[in-house]
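Novice: need a 3D model of the following:
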Amino acid sequence: MATVPADKSAKMSTAAAKSFVDTYYPALNSSRADIASFYMPAANMPDGKPLPVIVFNGNIIPDPTAMQTLFQEQMPEARYEVQDYDCHVLNPHYIAEGQSGHSPASGKNMTILITVSGYVKYGDVRAATMRGFSESIVLIPNPLATGNTKGKPMKEWLIQSQNFRLVV
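Specialist: Here you go, the predicted structure:
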């Protein structure tokens, strides 16, 4: 099995984390119809548990469509402000079941843990109280983005697991 050098893995995971943070949180603020596209397609683990695993402030969300519906139909207007994020490679040799994966030289056969902290205001953002949040997200490479050379640009990384918590 080819191993990607640690410096390339660090650069790739950092770029993936930055790209994710720079697109996901603005979508929560204003492009809620796109939220489901940030998640891997619904699947089951070998033990039958569903993927992706989504926990929003202690509530289990069954799938990406339900997460999008929650934000579109139940959540008030929101303004997320990311203060800090960090990332770590969890699995440097990830290949999705039934997929051949990216070329090992691409550095994209990995799972990445991103921890994010910041503030959010719900409701009328001019009058709302700012609340802290903390979030842990596991990203996997999007197998459909492999070799995508035409059409709409695809997200290169998708959420496999997410745990969001308001902290204050």
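Novice: from here on, contacts and neighbour counts on C-alpha atoms
Specialist: Will do.
Novice: checking the most far-flung residue of the chain relative to its centre next. Helix, strand or coil?
Specialist: Residue farthest from the centre of the chain, counting by CA atoms, centre = their mean, is residue 127 at 28.9 Å. State at residue 127, reduced to three classes by DSSP: H, G, I helix; E, B strand; the rest coil: coil.
Novice: and it, how far from residue 45?
Specialist: Noted for residue 127: a distance of 43 Å to residue 45, by CA to CA, to the nearest Å.
Novice: can you give me the helices in the chain?
Specialist: 6-30, 64-69 (DSSP state H).
Novice: right, and these - which one's nearest residue 137?
Specialist: Among these, the nearest to residue 137 by CA to CA is helix 6-30 (9.8 Å).
Novice: which other helices and strands does the closest one contact?
Specialist: Here helix 6-30 touches strand 78-91, going by 3 or more CA pairs under 8 Å, 6 or more residues apart in numbering; DSSP states H and E.
Novice: quick one: the strand it packs on to chain centroid distance?
Specialist: 9 Å (CA atoms, centre = their mean, to the nearest Å).
Novice: next, the angle from it to helix 6-30.
Specialist: With axes from the mean of the first three to the mean of the last three CA atoms, to 10 degrees defining the directions, strand 78-91 sits at 160 degrees from helix 6-30.
Novice: who touches residue 161 in this structure?
Specialist: Shown in contact with residue 161 (CA atoms under 8 Å, 6 or more residues apart in numbering): 51-54, 136-139.
Novice: redo that, cut-off 10 Å
Specialist: Residue 161 makes contact with 39-40, 51-55, 113, 136-140, according to CA atoms under 10 Å, 6 or more residues apart in numbering.
Novice: out of those, who's the most crowded?
Specialist: residue 139 (27 neighbours; other CA atoms under 10 Å).
Novice: contacting residues around that residue?
Specialist: Neighbours of residue 139 in contact, by CA under 10 Å, 6+ apart: 13, 16-17, 20, 38-40, 89-90, 110-114, 156-162.
Novice: I'd like the distance between it and residue 104.
Specialist: Taking CA to CA, one finds residue 139 at 17 Å from residue 104.
Novice: the structure of the following sequence is requested for comparison with the preceding one:
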Amino acid sequence: MALPTPETQAKVASEAAQSFVDHFYETLNKRRPLAPFYASASPRLTAAGVVPDISINGLVLPSVSAYESLLDTQAGGGGAGAGGSGSSGSAHVNYDVASFDAHPVNPVFRIGEPETDAGAAVKSGDRLSFAVQVSGVVRYGRGRRDDATAGAGGNGDDDAPLEKPFNEAFLLVPHWEAWARNAPRGLRRWVIVSQNFRAL
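Specialist: Here you go, the predicted structure:
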């Protein structure tokens, strides 16, 4: 099998990263289930021993459900292990992406790859693994600063959401079941095998 050209790799990585970033952070902000974004959603990858590696501010988490539990704690006002403390009594955390960049890593990722006929349906560039680097701001709390009341005895500063810059790095690989003929609808075509989040 011929390797995809550098141009094909860059195009596939760029388009897949745009889709991933749009959908992942929307899902995160709306507190919907995150499991479909991870390698553990793929029986083929799981059978090959691929387990998502999730690190949040240096805390290594054993599973996607552990990450979701940490997010629930964070949104409830704790969150010390996930990037800071939220506003007391708030149940809202919002991730605002400022920029992202994508780079091909392996033009032909093979772990868990389907055999013969199923694999023949995969197009050039569709076996690519790629890295995504994201930066932005995470906001804890729903408050809005009211400059008219801030400093005038009001609680404008107290109501302002706590904001922290963040960097997040991902490594994504093909979700083999999503590329199969007659694949179930809604499967992500690339899934996370590594995630490293840092609030600054």
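Novice: let me see the TM-score of these two.
Specialist: Here the TM-score for the pair of chains, by TM-score structural alignment, normalised by the length of structure 1, is 0.86; 162 aligned residues with a CA RMSD of 2.2 Å.
Novice: the residue farthest from the centre of structure 1 against residue 121, yeah?
Specialist: Yes: the pair residue 127 of structure 1 and residue 121 passes the contact test of CA atoms under 10 Å, sitting 8.8 Å apart.
Novice: so which of the helices of structure 1 gets nearest residue 166 of structure 1?
Specialist: helix 6-30 (15.0 Å).
Novice: mind listing what's buried along the closest one?
Specialist: 9-10, 12-14, 16-17, 20-21, 24-29 (16 or more other CA atoms under 10 Å).
Novice: identify each buried residue in stretch 190-200 of structure 2, please.
Specialist: 190-199.
Novice: quick one: which of those sit in strands?
Specialist: Using DSSP state E, 190-199 are the members of those that sit in strands.
Novice: if I look at the counterpart of residue 123 of structure 2 in structure 1, how far off is residue 34 of structure 1?
Specialist: In structure 1, the residue matched to residue 123 of structure 2 (TM-score structural alignment) is residue 105. According to CA to CA, residue 105 of structure 1 stands 30 Å off from residue 34 of structure 1.
Novice: and residue 42 of structure 1, by the same measure?
Specialist: From residue 42 of structure 1 to residue 34 of structure 1 the distance is 16 Å (CA to CA).
Novice: compare the helices of structure 1 and give me the one nearest residue 95 of structure 1.
Specialist: Per CA to CA, nearest to residue 95 of structure 1 of these: helix 6-30, 15.3 Å.
Novice: what residue is smack in the middle of structure 2?
Specialist: residue 24 (5.1 Å).
Novice: residue contacts, that one?
Specialist: 18, 30, 32, 34, 36-37.
Novice: which pair in those residues spans the largest distance?
Specialist: 18 and 32 (19.2 Å).
Novice: before we move on, the earlier item: in TSV: the contacts of residue 24 of structure 2, plus distance to residue 179 of structure 2.
Specialist: Converted to TSV, those look like this (distance: CA to CA, whole Å):
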residue	distance to residue 179 of structure 2
18	19
30	27
32	24
34	20
36	15
37	15
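Novice: closest to residue 59 of structure 2 out of these?
Specialist: For those, the closest approach to residue 59 of structure 2 (CA to CA) belongs to residue 34, at 18.2 Å.
Novice: quick one: what's aligned to the closest one in structure 1?
Specialist: So, by TM-score structural alignment, residue 34 of structure 2 is matched to residue 35.
Novice: and that match, how far from residue 161 of structure 1?
Specialist: Distance from residue 35 of structure 1 to residue 161 of structure 1, by CA to CA: 14 Å.
Novice: likewise for residue 58 of structure 1?
Specialist: 14 Å.
Novice: how about residue 80 of structure 1?
Specialist: For residue 80 of structure 1 relative to residue 161 of structure 1 (CA to CA), the value is 19 Å.
Novice: do residue 56 of structure 1 as well
Specialist: 11 Å.
Novice: which residues do those two both contact?
Specialist: Contacts common to residue 56 of structure 1 and residue 161, judged by CA under 10 Å, 6+ apart, are absent.
Novice: who's in contact with the closest residue to residue 131 of structure 2 other than its chain neighbours?
Specialist: In space, and not counting its chain neighbours, residue 131 of structure 2 is closest to residue 171: 4.5 Å by CA to CA, 6 or more residues apart in numbering. Contact analysis of residue 171 of structure 2 by CA under 10 Å, 6+ apart lists 52-53, 102-105, 129-133, 190-196.
Novice: hmm, back to that, could I get the contacts of residue 161 of structure 1 as CSV with distance to residue 62 of structure 1?
Specialist: Formatted as CSV, those follow (distance: CA to CA, whole Å):
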residue, distance to residue 62 of structure 1
39, 12
40, 13
51, 9
52, 8
53, 8
54, 7
55, 9
113, 21
136, 17
137, 16
138, 17
139, 18
140, 19
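Novice: pull the most distant pair out of these.
Specialist: Largest pairwise distance in the contacts of residue 161 of structure 1, by CA to CA, is 17.2 Å, between 55 and 140.
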